[in-house]
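>>> Coordinates for the following, if possible.
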Amino acid sequence: RQDKVFLVGQDSGGEKAIQLAWQQPHRFAGVISINGGVPRNSNALCSLGTNHRELPLLLQHSSKAIHYSHERFCDDIRLCHTAGLPATFRHYRGERDDLSHILADCNRWLMDLVANNLVQ
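Here you go, the predicted model:
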């Protein structure tokens, strides 16, 4: 839909992007967080509802991340799975663990959603 946009954020901006999208899921086509975790504050988690199950989420984690540990990434995977969220998870390490590969993967994920009419 032309009236919706995707939110993308990195580090704390990634967590904020998820929080904003969860506050008004009807306004966004999806959200990408690069090395930023799922918000843990009670307002964000309590606001999860059926609208969130239609909001695609791409959660990306780099082994080079300073403020977003691998353990927290794994916790976020469990949280999203338990909440029934339509989330995709990507972990990058080695040669593919640089921003150019991560952003290229963002583009592929976005184009796949658009090309397959998966945007609500």
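
>>> drop to CA atoms for contacts and neighbour counts, all remaining ones
Noted.

>>> Residue 89 should be in a strand, yeah?
Yes: assessed by DSSP: H, G, I helix; E, B strand; the rest coil, residue 89 belongs to a strand.

>>> Does it touch residue 76 like I think?
No: contact criterion CA atoms under 8 Å: residue 89 and residue 76 do not qualify, at 9.4 Å.

>>> And the two? Which one has more around it.
Each of residue 89 and residue 76 has its neighbours counted (other CA atoms under 10 Å); residue 76 has more, 18 against 15.

>>> what residues are up against the residue lying closest to that one once chain neighbours are set aside?
Leaving aside its sequence neighbours, residue 76 sits nearest to residue 38 (CA to CA, 6 or more residues apart in numbering; 6.0 Å). Going by CA atoms under 8 Å, 6 or more residues apart in numbering, residue 38 touches 15, 18-19, 76.

>>> Any chance of a markdown table for those, columns secondary structure and distance to residue 26?
Output for these, formatted as a markdown table (DSSP: H, G, I helix; E, B strand; the rest coil; distance: CA to CA, whole Å):
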| residue | secondary structure | distance to residue 26 |
| --- | --- | --- |
| 15 | helix | 18 |
| 18 | helix | 13 |
| 19 | helix | 13 |
| 76 | helix | 22 |
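
>>> One more, so I can put them side by side:
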Amino acid sequence: MAQDRIDAQGSSTVSCSSPLVDAQFIPRQYEPNYAYPLLVLLHARGGDEDQLVKAMPALSWRNYVGLGLRGPTPVMKRERLSGYSWGADFELPDRSGFRVRPRLSEAESVRRSLFDSEADPIDRLEEGVFTGIRQTRSLLHVHSERIFLVGCGEGAAVAYRLGLSFPDKFAGVVAINGWLPGGFRPLGRLRACRDFPVLVVHGAWNSRVPLSRARRDVSTLRAGGLRVAFQSYPCNHRLSSGMLADVDTWLMNHCTNQPAV
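Presented below is the predicted three-dimensional model:
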């Protein structure tokens, strides 16, 4: 592990003014005249907005601004709060019993948008993510074409859904020990997603999400023409230094291949 990963110290701030509670990682020796890549950090089930922010120094203490977001659904264990999740739409199919949300007719979708007071959970999630990004960009200098979604576990399912739904808004997706969400057509915007970059890193000993599932998801995306890099590691469902080193390398390679803004 490089010395900067050992010695790195990060800083974060928390804001409750957006629809999703968030925390920011500010690089050491932050330079306001430099347009930083932004990593939108989406935690695993049972985590919170700080879970991946705390891992940022081990990724790089100087290369990125980080925006950690908290899932909207509390996770309770033995009647105590044990973290947060991203909701039933992103659960492992085995956990959710292969639940698929019923497809609404166009008329019903219009009726709900006009008369139902409670917004759709996916709409609220999208609003929260984009609001968090806008607020971060108003405070810190972020490169508009270098906004990446980085998700771990259940957060990777969120990253997949957002990235493949809005490929024009994001520079790529990093999926760590995750899965494609159920009830979602990952290639629904096939033409827009062609050449969309994705990095999948997965623990070979992951008993929660078997390596075979990750390989299947990679095959699905590659069949649609997406540029998917894939690597497995001798670890379980937790982050490893090797994973983080490869994520950093992949991100920087994509950043340096883009023109400055």
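
>>> So what does the residue nearest to residue 76 of the first structure match up with in the second structure?
Residue 38 of the first structure maps onto residue 180 of the second structure when the alignment is built from TM-score structural alignment.

>>> Mind picking the two most distant members of the contacts of residue 38 of the first structure?
Of all pairs drawn from these, the greatest distance, 13.7 Å, lies between 19 and 76 (CA to CA).

>>> so where do the strands sit in the second structure?
Taking DSSP state E, the strands of the second structure run over residues 11-15, 22-26, 36-42, 65-69, 73-77, 80-85, 142-152, 172-176, 197-203, 227-233.

>>> Residue 54 of the first structure matches what in the second structure?
That one, residue 54 of the first structure, aligns with residue 195 by TM-score structural alignment.

>>> can you put the contacts of residue 38 of the first structure in JSON lines and add distance to residue 6 of the first structure?
Shown next, in JSON lines, are the contacts of residue 38 of the first structure (distance: CA to CA, whole Å):
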{"residue": "15", "distance to residue 6 of the first structure": "14"}
{"residue": "18", "distance to residue 6 of the first structure": "11"}
{"residue": "19", "distance to residue 6 of the first structure": "13"}
{"residue": "76", "distance to residue 6 of the first structure": "20"}
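
>>> Out of these, which comes closest to residue 28 of the first structure?
Within those, the smallest distance to residue 28 of the first structure is 10.5 Å, found for residue 18 (CA to CA).

>>> dump the residue contacts of residue 11 of the first structure.
The neighbours of residue 11 of the first structure, taking CA under 8 Å, 6+ apart as the test, are 33-37, 67-68.

>>> if I look at the match of residue 38 of the first structure, how far off is residue 220 of the second structure?
10 Å (CA to CA, to the nearest Å).

>>> before we move on, what about residue 144 of the second structure?
Taken as CA to CA, the span from residue 144 of the second structure to residue 220 of the second structure is 29 Å.

>>> In the first structure, what residue spans correspond to helices?
Assigned by DSSP state H, the helices in the first structure fall at 12-23, 42-46, 70-83, 99-115.

>>> out of the ones you listed, which comes closest to residue 58 of the first structure?
Minimum separation from residue 58 of the first structure across the helices of the first structure (CA to CA) falls at helix 99-115, 7.9 Å.

>>> okay, now the spatially closest residue to residue 62 of the first structure that is not a sequence neighbour: neighbour count?
Of all residues not flanking residue 62 of the first structure in the chain, residue 92 sits nearest, at 4.8 Å (CA to CA, 6+ apart). Residue 92 of the first structure has 17 neighbouring residues, counting by other CA under 10 Å.

>>> Could you measure from residue 92 of the first structure over to residue 12 of the first structure?
18 Å.

>>> Could you double-check that residue 90 of the first structure sits in contact with residue 70?
No: using CA under 8 Å, residue 90 of the first structure makes no contact with residue 70, being 11.4 Å away.

>>> Now for residue 44 of the first structure, how many residues are close by?
Using other CA under 10 Å, residue 44 of the first structure is surrounded by 16 other residues.

>>> quick one: contacts for it?
Residue 44 of the first structure makes contact with 19, 22-23, according to CA under 8 Å, 6+ apart.

>>> Let me have these in TSV, extended by neighbour count.
As requested, these are exported to TSV (neighbours: other CA atoms under 10 Å):
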residue	neighbour count
19	21
22	24
23	15
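
>>> ok, these in the second structure: which stay?
On the basis of both residues aligned by TM-score structural alignment, their matches' CA atoms under 8 Å, nothing of these survives in the second structure.

>>> Just give the closest residue to residue 162 of the second structure, not the sequence neighbours.
Once flanking residues are discounted, residue 162 of the second structure sits nearest to residue 126: 7.5 Å by CA to CA, 6+ apart.

>>> quick one: what's aligned to the one you found in the first structure?
Using TM-score structural alignment as the criterion, residue 126 of the second structure maps onto no position in the first structure.

>>> before we move on, what about residue 109 of the second structure?
In the first structure, no residue is paired with residue 109 of the second structure according to TM-score structural alignment.
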